[in-house]
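**Q** the following comprises the amino acid sequence and a computationally predicted model.
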Amino acid sequence: MHNLHPVPVRVGSLNIASGRCPDGASVDAAGLAAGLDGLDVDVLAVQEVDVDQPRSHRVHQPSVVADALGAVDWRFAPTLAGTPDPFASWQPLSGVLDHGGLGGPHYGIALVSRVPVRRWHVLGLAPGPLKLPLVAPDPRTGARRLWWFPDEPRAAVAAELDGLTVVATHLSFAAPTALRQLRRVRAWAAGLPGPVVVAGDLNLGGSLAPLATGGRRLVTERTWPAAAPRVQFDHVLALDDVGGTDPEVRRLAFGDHRFAAVTVHPGPRHGTATRPG
């Protein structure tokens, strides 16, 4: 049975962008851990996470993040096998939860928790048809040029805690697809024990996320780009009537988004409830 008086849980979201710093270089394992020093967060949704990628020193980033935060449990949900690049030399994945090595480079999202997790869930989200224009170096020549990146599959990972379920996700760069994916997450979360909060880079600014879900933002501050934020892409979104205190947005040494966190107060009336779909 759930605790009838669940304790507050500090929930955060961080897009680490493979650990890249403003100069474009990725930190090593020690640099990644050092950059997380001082983050007081019980559950952290992490996006753009690398495993065994040459560009990020072949670090198993989910494991390093979990160790740095003192997590007691965590999951990595890879969405791509291979290295994301404009040549699409990767294979889509979905529905995989891994607590160790997969063999070879992978990329995806993670959810780490300093509090015990009762049960894990994963949801695969289909990509959209649009491509993203980006100017980046050609790995063959070093010259900067315009690339068209295809959309990639996404995922959502849910951790059932004592009196709260936290869903981590990273949605499409195309707003219409991100809205479709968020509605899919909302419908899926209706079958999970409530209350539920969604944490992650939703790629939806301002009030779009709550409008699409009927939820409520527990953090309301711009988060992207990290150097001079113009829009809030990174959310802790309450899908139920829960309290949120001490919101925080902070720039870290790596990542192109700011870290966002808030203390969630589940409330005793939600202890054993599962909301109808």
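**A** Happy to help now that I have it. Residues are numbered from 1 along each chain as shown.
**Q** C-alpha from now on. contacts and neighbour counts both.
**A** Fine.
**Q** where does Asn203 sit, in terms of helix or strand?
**A** Using DSSP states H and E, Asn203 maps to neither a helix nor a strand.
**Q** likewise for Arg183?
**A** Secondary structure from DSSP H and E places Arg183 in helix 175-189.
**Q** how far does that helix sit from its chain's centre?
**A** Distance of helix 175-189 from the chain centroid (Cα atoms, centre = their mean, to the nearest Å) equals 14 Å.
**Q** also stretch 111-123?
**A** On Cα atoms, centre = their mean, the centre of stretch 111-123 falls 13 Å from the chain's centre.
**Q** so which bits of that stretch are buried?
**A** 111-114, 117, 120, 122-123 (16 or more other Cα atoms under 10 Å).
**Q** next, the one to line up against it:
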Amino acid sequence: MRRPAPATVAVCLGILVLVDILRIWLPGIITIFGQAASTPAELMGAFALLWFLLPMATPALVRRTGPRPIASIAVVVLAAARLALTSTPGGQLQLYLASVGLLAGLVWLAATAATTVRPGPGLVLGLALGAAMHTALDTYDLVWRGDRLAWLVSAVLAVLLVAAQLAVPAPETAADTRTGSGVGNSRTWLLAGPTLLLTGMVALSPALAGSAVSYQFADNTRIAQPAYLADLPQGTLVGLAVALFVLTALARPDRGARWMAPLALIVGVGVFTAGSPRLWGYAMGLAALGAGLCLALTATTAPPVEAAVGIASMPPPALRGGAVDPAGTVDSAGTVDSAGTRRSFAALAGMLVFVVAAIAYYAAYDLGYPNWWVPLVVAGLVAVVALRDTTAVTGSWWSMFSAQPHERLTARLLAGLTLLAAVVVPGHLREPALDHAPGPVRLVAYNIRMGFGLDGRFDLPGLVDVIARQRPDVVVLSEVDRGWLLNGGHDTLELLARRLDLPYRFAPAADPVWGDAVLTRLPIRHSQTLPLPRVGAPTGAQALAVTLDLDGREVVVVSTHLQPPPDDGPVVQARAVARFATGYAAGRPLVVAGDMNTEPGEPAFAEFTNAGLVDALAAARPLPTSPANAPRQQIDHVFVSPDMVPSDASTTRSTASDHLPVAVTLTVG
């Protein structure tokens, strides 16, 4: 009787938990170790690389002592670290717990690779289930929620992971080690890290899907807004991408797939890097199809049915009685031979590609070099590895969708995943009816640091509380992240907008998923954005102008986040924003707000007052806003035209970000 192989289940759950750990560890590099950008990018990169280099000693240790005890100990540490992170208060403890969990996960991966020659099914299902769970949770992961449900699900996952690992048979008797090529399947293990990067950044990212939809329904290609016309496109996009990924990765490949795989992957990643978010839905589908096909091509030497779904079957007669795997996995003493060691090194090398590429891509926003080539290089690497030695591929391209028993099982799984992603995910905001009473407008300006508080935790409740406490009509946000894998793959804007019940306009700065936003309960009549000159600052900047209807009168709100060049103030950008704002307003009441990175009396601050604008916070000065735990810098500002009367300016103490919000009431004179 056929049954799912324990090794497949263990790999699936291990990958699922390891990805979950990475969604905690990666942001910690920036928010905790990086200390709000005060740590050099080179040092942060070295720290990150260190944790991926430490496990490189694992293959030698596994070869000497055997893989089973190492994998078992490592998986217990991995599960325990993941559980502990659910209750950690953040800070250094969170960073080092996540680092220990990451190290344990990489050691487990290396030990598992030494004896698992058919990792494809477990790897694919682990990545697919992780994407489906991330989508179902609306990108707000369990570890940040910390409620009873988070504890329950995390505990169940931890217990299942440990149980699955302990249920894996000893290497010398495991059915999973009796077929397939140890050398050939080193390629599958090598692709684990690059595939994790490409699926997390592009192919299976629900945050990217949500951003794509919000751009799709916008009038301006540089401005995103809630998708009023569709409730479920984000989940649908992810569901379709998951379906393509799993179906192609687990199906039997053929000669047609040999060239279809790299072409689809590279084109999909190329569409993503081209910078047009309206095409990202196509990018996700192509990248998912290509990544799945590439993984399938690396497993062509295994029997098609068993290799496709990780089925344990009776070993060939020549191998019964505990004989050694002819492909080379373990010897008669149960220790790993050269083929197992190669697979172990391949798995770690793939994860090293993951971290190096992630560092290279996101460090560009600090160091100022172009980064579009990084995902393309990784996609090219995946394509080269997949195309190497695929002489066993036969047949025509449509044969990979033939009605084999394992494909019917896969179809049921795909239907469930697609339904979960498309139905569970909440819909996007719809335009609400005007509920602003005639009179003054309460405005809040807040740099939210991608949603992460000073303790390094993704503090969605803290952000919602500090903003909602002001009962704002207009919210101006800086440092809004809508999908960076480095920050955990959250769509912070959608999460906040839904909880505040405020539609938004979003404008990209660093890239299409990182920038500034205006949220408001007032009707939005028009919006426009202006990219600002970089003047030596690596992170891009922009000015987003939104025309609002206030009691039948048009009012303009401009959101910006100035980026000062090294050792200088943001004078050039301030001048550009002042000119743009006053020109766009054309005599209408005007508000310019955001993180200006300049203090009262400095040249950049004077650019706004010289343009005829008034400091709306003047009556409450000094009003320091940064850093949030000991504010001493006045760098978050609100400027208004002379026909607007400010009152009740204030800040609210909170550590939900590294800045404090500023709030002010505005009355049109």
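**A** It's in. As the structure is a computational prediction, the values presented were derived from the model and not from experiment.
**Q** quick TM-score on the pair, please.
**A** Here the TM-score for the pair of chains, by TM-score structural alignment, normalised by the length of the first structure, is 0.71; 217 aligned residues with a Cα RMSD of 2.1 Å.
**Q** now the element after the helix holding Arg183 of the first structure, going C-ward?
**A** Using DSSP H and E, the helix or strand that follows helix 175-189 of the first structure in sequence is strand 196-201.
**Q** what span of the second structure lines up against that next one?
**A** Residues 590-595 of the second structure are matched to strand 196-201 of the first structure when aligned by TM-score structural alignment.
**Q** now that stretch on the first structure. Mean distance?
**A** With mean Cα distance after the TM-score superposition for the first structure, stretch 590-595 of the second structure departs from the first structure by a mean of 0.5 Å once superposed.
**Q** contacts for that stretch?
**A** By Cα atoms under 8 Å, 6 or more residues apart in numbering, the residues outside stretch 590-595 of the second structure that reach it are 445-447, 476-478, 555-562, 581-582, 635-641, 644.
**Q** in the first structure, what stretch matches the longest helix along the second structure?
**A** When the second structure is parsed with DSSP state H, its longest helix is helix 338-367. Against the first structure, there is no aligned range for helix 338-367 of the second structure (TM-score structural alignment).
**Q** what is that helix packed up against?
**A** helix 41-53, helix 58-65, helix 91-115, helix 186-190, helix 192-198, helix 373-387 (3 or more Cα pairs under 8 Å, 6 or more residues apart in numbering; DSSP states H and E).
**Q** ok, Val556 of the second structure - contacts?
**A** Val556 of the second structure makes contacts with 545-548, 585, 588-591, as judged by Cα under 8 Å, 6+ apart.
**Q** list just the nearest of those to Val213 of the second structure.
**A** Val213 of the second structure has its nearest neighbour among those in Val546, at 20.2 Å by Cα to Cα.
**Q** in the first structure, what sits opposite that closest one in the alignment?
**A** Match for Val546 of the second structure (TM-score structural alignment): Ala159.
**Q** that older thread, in CSV, list the contacts of Val556 of the second structure along with distance to Tyr361 of the second structure and neighbour count.
**A** Shown next, in CSV, are those (distance: Cα to Cα, whole Å; neighbours: other Cα atoms under 10 Å):
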residue, distance to Tyr361 of the second structure, neighbour count
Ala545, 30, 28
Val546, 31, 26
Thr547, 35, 23
Leu548, 37, 21
Ala585, 37, 20
Arg588, 42, 16
Pro589, 41, 21
Leu590, 37, 25
Val591, 35, 25
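**Q** OK, contacts around the aligned residue in the first structure for Asn629 of the second structure?
**A** In the first structure, the residue matched to Asn629 of the second structure (TM-score structural alignment) is Ala227. Neighbouring residues of Ala227 of the first structure by Cα under 8 Å, 6+ apart: 251, 256.
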